[in-house]
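**Student:** just coords:
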């Protein structure tokens, strides 16, 4: 390969050619992931399960506690409608790792659960997500696992231990 062609390819690959988009910074990615989490929470709290499912990749896997894995947007929407109708959630992001177009998010959760007596209880838990940056720049959930931090048989608590806007 001649030196001129090689140099042009090297410059183009490094993003210095006018019109090339720059890779988002780590801080930008983290801010976008926190925003994507907030959008997820707002959608969940509206109990709009079809819209929530659209925040997952088409082949996403959700791993709820005490249940088999749920695969795909339609199945996720159905599971949510079946098991979490009327619930509300608050998430606190604790850690984000970004590796290219993949991100791992770890955090705490508080799930506001309606009870038979008209009151509510709070299940305190944790979650881990793998997200993928889609072609349109959105961070979609590819893998989602969550569970309670309460011991089996423990009563739900009265309040979330972190600031929560249900």
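**Tutor:** Arrived safely, thanks for sending. Fair warning: this is a prediction, and the values are worked out from it, not measured in the lab.
**Student:** only C-alpha atoms for contact and neighbour calcs from this point on.
**Tutor:** Noted.
**Student:** what ranges do the strands span in the protein?
**Tutor:** For the chain, the strands defined by DSSP state E cover 56-63, 70-71, 88-99, 102-114, 120-133, 139-148.
**Student:** what angle do the longest helix seen in the chain and strand 88-99 make?
**Tutor:** In the chain, with assignment by DSSP state H, the single longest helix is helix 26-45. Going by axes from the mean of the first three to the mean of the last three C-alpha atoms, to 10 degrees, helix 26-45 is angled at 150 degrees with respect to strand 88-99.
**Student:** pasting the second one now:
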């Protein structure tokens, strides 16, 4: 059973998800979710059902990396876990530029036939204390304001507190508004 003192358990779940997304392995990606999974991306309609969720992530090609920092986990009995925290999303812009977007997320994990799966996830852009967007900047540059978790994967600065790197070069669950298709990476 996962606990607040077992971050390796969640890191492995995140890594499994990221590897499926990174390799565009739709079957493995679908296996990360429950049959009736729900995504609540910022500024978009609810996405319901495993097939629709997989379709959403299949279109998230602009996501380059995600860094999760689970700041609160709570076991809900023996077969459910609520996870909340900070997320740093690295996205590719229109050209070769990359941008970091600080977000916050909450996920519900459910054990199905002995395997932990994502049942629901909601996320939104984190704001700097006192308003303002914060937490965004070009990769490798200075800071992007002070808004919320994680650290930059490359270069200096950072978007806030000390997050943990969860794999490389791809997307991960809870990806700020960056997974939206077309236009800017704003929420």
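**Tutor:** Sure, I can see it. Only a predicted model underlies this, so the values are computations on that prediction, with no experimental measurement involved.
**Student:** ok, back up a step: could you give the angle of the longest helix of the first structure to strand 139-148?
**Tutor:** 60 degrees.
**Student:** buried ones in helix 26-45 of the first structure?
**Tutor:** 29-30, 32-34, 36-38, 40-45 (16 or more other C-alpha atoms under 10 Å).
**Student:** go ahead and confirm residue 111 of the second structure touches residue 76.
**Tutor:** No. At 11.0 Å, residue 111 of the second structure does not count as touching residue 76 under the criterion of C-alpha atoms under 8 Å.
**Student:** on that earlier part again, mean shift between the longest helix of the first structure and the second structure?
**Tutor:** Here the mean offset of helix 26-45 of the first structure against the second structure after fitting is 3.6 Å, by mean C-alpha distance after the TM-score superposition for the first structure.
**Student:** which outside residues touch that helix?
**Tutor:** Contact with helix 26-45 of the first structure is made by 49, 51-52, 55, 87-91, 93, 96, 98, 138-139, 166, as judged by C-alpha atoms under 8 Å, 6 or more residues apart in numbering.
**Student:** farthest-separated two in those residues?
**Tutor:** The most widely separated members of the contacts of helix 26-45 of the first structure are 87 and 98, with 29.8 Å between them, by C-alpha to C-alpha.
**Student:** just give me the match in the second structure for residue 103 of the first structure.
**Tutor:** Superposed on the second structure with TM-score structural alignment, residue 103 of the first structure falls opposite residue 81.
**Student:** can you tell me how far its match is from residue 96 of the second structure?
**Tutor:** Per C-alpha to C-alpha, to the nearest Å, residue 81 of the second structure is found 38 Å from residue 96 of the second structure.
**Student:** and the end-to-end length of stretch 147-160 of the first structure?
**Tutor:** End residues of stretch 147-160 of the first structure are separated by 15 Å (C-alpha to C-alpha).
**Student:** alignment lookup: residue 38 of the second structure to the first structure.
**Tutor:** With TM-score structural alignment as the criterion, residue 38 of the second structure matches residue 61.
**Student:** quick one: contacts for its match?
**Tutor:** Residues counted as contacts of residue 61 of the first structure (C-alpha under 8 Å, 6+ apart) are 69, 70, 71, 72, 142, 143, 144.
**Student:** mind putting the residues you listed into a markdown table with neighbour count and distance to residue 108 of the first structure?
**Tutor:** Listed next are these as a markdown table, based on neighbours: other C-alpha atoms under 10 Å; distance: C-alpha to C-alpha, whole Å:
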| residue | neighbour count | distance to residue 108 of the first structure |
| --- | --- | --- |
| 69 | 14 | 20 |
| 70 | 19 | 21 |
| 71 | 17 | 23 |
| 72 | 17 | 24 |
| 142 | 22 | 18 |
| 143 | 19 | 16 |
| 144 | 20 | 13 |
